[in-house]
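S.K.: Okay, structure incoming, though there's no sequence with it:
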């Protein structure tokens, strides 16, 4: 056995910090400490051991991600499995054991409520004993003896305020009431947090204070007898103890109305249809130990599938298993398209075996043959001049139906996890891709666009095509199924990120600016239908019906637990001008509002109209406008951004937007892509620029 020679006094002598995370980071950055050998006559250093531990943690994270994939795909654990908490043995990690096994611990009536938080951030659970007081107060405060340290035997979770604030800034909201910690998890203070204990003044009292905080979800909030209260303030240097009482089996979170501490805004509740960065609550499907094997870190290619899926294994000759995923029937009882995902031990993305063509209507029968027969034509990436990005599968289905030919399909190279569909519209070669299922918002849109531009660097026409919420006004009679296109208007370049700015004494002020679409794209719009005119091509989806296009008064909210507006009060419908003689979608040009939140509030809708003069709201465009992606945004109106939002118009609106995009591409001159390429890539070279101007 080799002699251990690491000098632990180096850690004790390392000064400059008072402890905590800053001290730990400073240790891990100290070259003197990292280069210390652990054993005599052995090359292993402290940094090698740190790297090994990080590698094991990455494997644990990868295992938890795969577990979430299975649960998100519809494999629900049984009652016994729900009573188990899964994690890893701390000693397996610390002792650098050969086998790093996942273990389970009985949670009796269910996992503790704080598991909603740790599961949402995919925190790794490490089981162990004898850790001591990992969090200790800097000085004694006037609390009773029950709370001088974290109470034992209560399954409590202790966390630093700084860490909780980081989580809330990224995925929560502390501006409204109640506070939303993450996703649909809300903060309730049943008694005290940092307040002084009154019970220490009266030792004879049998009433003891409670400093444990509760993490509640929607159904618990609505059933709470006295309502829920969030803290007024937090101590920046403090720590928080969260209650460990077990979760209960509850129905999905309903939409809840929240009051706000800021005038004019509400605390954004999680929406079941569109959620930014949302992950299902953690759980395990297994009651026994299982291994987190493999020696490669997890890739960022894993995405959480839609929860409305069933998954089954099928045989495969490849090294990875193929998971065939079938969509559950939608509310009309129709079975949606199947598609394939590949999963295996390799952390790199691999191409899917097949993507079935979408069903198309007879009105576009001229493109059916080309759509169903992929030509597997290999073109150089520089031959593709048009990039088309969608956010939802419904939008991607509509986009595929617009292609005259499909060349091939496949993933990008290396860490590019975009799945590209390469094809042709008219004489232009087009690249289609979609955001990962279950991921929405400006950030992921920017990532997808950047990957596309790196793979196809000669793209000079960029389109963001999909659905959005319509913002009708007396000036712009926008209806469901209409199309809104972003163009420069007033002080905006076509898109405004309405949730980026600063809070001042005068309220919230929007700051920053986004680029306008390429000038030559705007020139082509002069040859498209004018503002408020019908688009020439009809969507290839049946028109849902004018009786289902209802704009309700902004003060009237939707009937609870109803999928449609059949039960809503018809007297609250806003009268619309009877100026339309056909049901053809009309196109409107102006500013599009983009943010990282779903707008389902008519009052917020009216604020956006009055403040910015916008025609539509959505969640991805702002992430694209300041990237290299030369973007024009095209949105089909599927709802009115209010509580009456439903899915009835989604397919029709997506088809209308896709049809307009196709008409736009076919209107362009054959050489526009080359001309725009010269405009965008050569003006930095004066000689080439002068040649292009003289041509």
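M.R.: Nice, thanks for sending it over. These numbers were taken from a predicted model, which means no experiment stands behind them.
S.K.: When you work out contacts or count neighbours from here on, use the C-alpha atoms and nothing else.
M.R.: Fine.
S.K.: ok, now which ones touch the nearest residue to residue 645 once chain neighbours are set aside?
M.R.: Computed as C-alpha to C-alpha, 6 or more residues apart in numbering, the closest residue to residue 645 that is not its neighbour in sequence is residue 639, at 5.4 Å. Neighbouring residues of residue 639 by C-alpha atoms under 8 Å, 6 or more residues apart in numbering: 468-470, 480, 645-646, 649.
S.K.: Mind listing what's buried along stretch 465-479?
M.R.: Buried residues in stretch 465-479, counted by 16 or more other C-alpha atoms under 10 Å: 465-472, 477-479.
S.K.: who touches it?
M.R.: Around stretch 465-479, the neighbours that count as contacts under C-alpha under 8 Å, 6+ apart are 388-392, 395, 480, 532, 549, 576, 588, 599, 605-606, 609, 614-618, 633-641, 650, 653-654, 657-658, 661.
S.K.: Filter those down to the buried ones.
M.R.: Counted by 16+ other C-alpha under 10 Å, those give 388-392, 395, 480, 532, 549, 588, 599, 605-606, 609, 614-618, 633-641, 650, 653-654, 657-658, 661 as buried.
S.K.: try this one next to it:
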């Protein structure tokens, strides 16, 4: 009498085969079924995540068994016209540096081919009326010279000093930003056409607010409205973001005090402050990943912060991130499968 031989898939990694006399358990290599993604895009808010997905286009949900993080995968152009970046995007379950570090670790474990992780999202900008060229306005984009972990300090009798040693930003992304900023100075702004929300109905909710809503208040909480520097002095063109490069402050603080903002900016020469990149940058470094951050400016870190500019700032960060990847040489996944995946037109 022939015995029935059955196969049962327990989960994505485990298959049981056998009959009443024989049982065989087979384990699949989880990495063998994953796309060789090399770039991770991390966001903190749903607005940021939605902006990345709509800007990058064609991203497909990609659940990973055993990983609680939700991912979406897709292809974006690289500097090499014959090779695209395969990116994985995700959103944090909640904001903060500890959560960012955890998600970065999950990302590197679930996608062993990962080489670089970027954070794309919003931040508070630092206005500077005394130095118009360094004046940051709502809707602008800020990329880092360095990250200042301003709560990671040595406290001594002679004063408080930030402890050194934060990992350097990705050399490859830094080189790509150098090229983009050279284009910018030459009057070429490849990210700007992607911010034209009139061409794409799906971008309607990311439309840039009226510039008259970009109101700057005095730091003394008097309610006094300050005038922005003249555009010809600050280098701002009407209706589009200016891209700044400078120090970005990161800590576990949601900053809503303009006087504290100004003191931090004075002490550390900051252009923006945020809450996730110190966790993501350190976790990326410890997991052998390069890291980078692109921030769109949604507020001034004061008590009058509103969500009005949040969507546009998210879109500005996503657009510059897309331009950055387009100027960046592709990473080698190390899997030897890049060509096969590149011809599929997407993830299976």
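M.R.: Yep, it's here. Just so it is clear, the model here is predicted, and its values are computed rather than measured.
S.K.: quick one on the thing from earlier: how about the residue nearest to residue 645 of structure 1, what's its match in structure 2?
M.R.: Residue pairing (TM-score structural alignment): residue 639 of structure 1 is matched to residue 299 of structure 2.
S.K.: Quickly note the distance from its match to residue 232 of structure 2.
M.R.: 22 Å (C-alpha to C-alpha, to the nearest Å).
S.K.: again, but for residue 273 of structure 2
M.R.: 25 Å.
S.K.: Mind checking which of the contacts of stretch 465-479 of structure 1 are in helices?
M.R.: Counting by DSSP state H, these place 395, 605-606, 609, 650, 653-654, 657-658, 661 in helices.
S.K.: Could you dump those into a markdown table and include distance to residue 420 of structure 1?
M.R.: Output for these, formatted as a markdown table (distance: C-alpha to C-alpha, whole Å):
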| residue | distance to residue 420 of structure 1 |
| --- | --- |
| 395 | 14 |
| 605 | 35 |
| 606 | 38 |
| 609 | 36 |
| 650 | 23 |
| 653 | 23 |
| 654 | 19 |
| 657 | 20 |
| 658 | 17 |
| 661 | 18 |
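S.K.: Which two among the buried residues of stretch 465-479 of structure 1 are spaced furthest apart?
M.R.: By the measure C-alpha to C-alpha, 465 and 477 form the most distant pair in the buried residues of stretch 465-479 of structure 1, at 21.2 Å.
S.K.: And the helices in structure 2?
M.R.: 46-56, 97-110, 171-185, 231-234, 258-268, 277-286, 310-326, 338-342.
S.K.: And those: which comes nearest residue 152 of structure 2?
M.R.: Per C-alpha to C-alpha, nearest to residue 152 of structure 2 of these: helix 277-286, 10.0 Å.
S.K.: What residues sit buried inside the closest one?
M.R.: For helix 277-286 of structure 2, the neighbour count (16+ other C-alpha under 10 Å) marks 277-285 as buried.
S.K.: Just the closest of the residues you listed to residue 31 of structure 2, please.
M.R.: Using C-alpha to C-alpha, these come closest to residue 31 of structure 2 at residue 284, 19.1 Å.
S.K.: what sits against the closest one?
M.R.: With C-alpha under 8 Å, 6+ apart, residue 284 of structure 2 has these contacts: 101, 104-105, 116-117, 290-291.
S.K.: Format the residues you listed as JSON lines; extra columns: neighbour count and distance to residue 164 of structure 2.
M.R.: Below are those laid out as JSON lines (neighbours: other C-alpha atoms under 10 Å; distance: C-alpha to C-alpha, whole Å):
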{"residue": "101", "neighbour count": "21", "distance to residue 164 of structure 2": "19"}
{"residue": "104", "neighbour count": "29", "distance to residue 164 of structure 2": "22"}
{"residue": "105", "neighbour count": "18", "distance to residue 164 of structure 2": "23"}
{"residue": "116", "neighbour count": "23", "distance to residue 164 of structure 2": "22"}
{"residue": "117", "neighbour count": "27", "distance to residue 164 of structure 2": "22"}
{"residue": "290", "neighbour count": "23", "distance to residue 164 of structure 2": "18"}
{"residue": "291", "neighbour count": "27", "distance to residue 164 of structure 2": "18"}
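S.K.: now for residue 396 of structure 1: what does it line up with in structure 2?
M.R.: Match for residue 396 of structure 1 (TM-score structural alignment): residue 49.
S.K.: can you pull the contacts of that match?
M.R.: Counting by C-alpha under 8 Å, 6+ apart, the residues that residue 49 of structure 2 touches are 42-43, 89-91.
S.K.: 7 Å instead?
M.R.: 43, 90-91 (C-alpha atoms under 7 Å, 6 or more residues apart in numbering).
S.K.: tell me which of those are still there in structure 1?
M.R.: Retained in structure 1 (both residues aligned by TM-score structural alignment, their matches' C-alpha atoms under 7 Å) from the contacts of residue 49 of structure 2: 43, 91.
S.K.: Count the residues that sit near the residue lying closest to residue 24 of structure 2 once chain neighbours are set aside.
M.R.: Distances taken as C-alpha to C-alpha, 6+ apart place residue 17 nearest to residue 24 of structure 2, at 5.1 Å, with adjacent residues excluded. When counting by other C-alpha atoms under 10 Å, one arrives at 14 neighbours for residue 17 of structure 2.
S.K.: what's the answer for residue 180 of structure 2, then?
M.R.: Quick note: residue 180 of structure 2 (other C-alpha under 10 Å) scores 23 neighbours.
S.K.: so what corresponds to it in structure 1?
M.R.: That one, residue 180 of structure 2, aligns with residue 528 by TM-score structural alignment.
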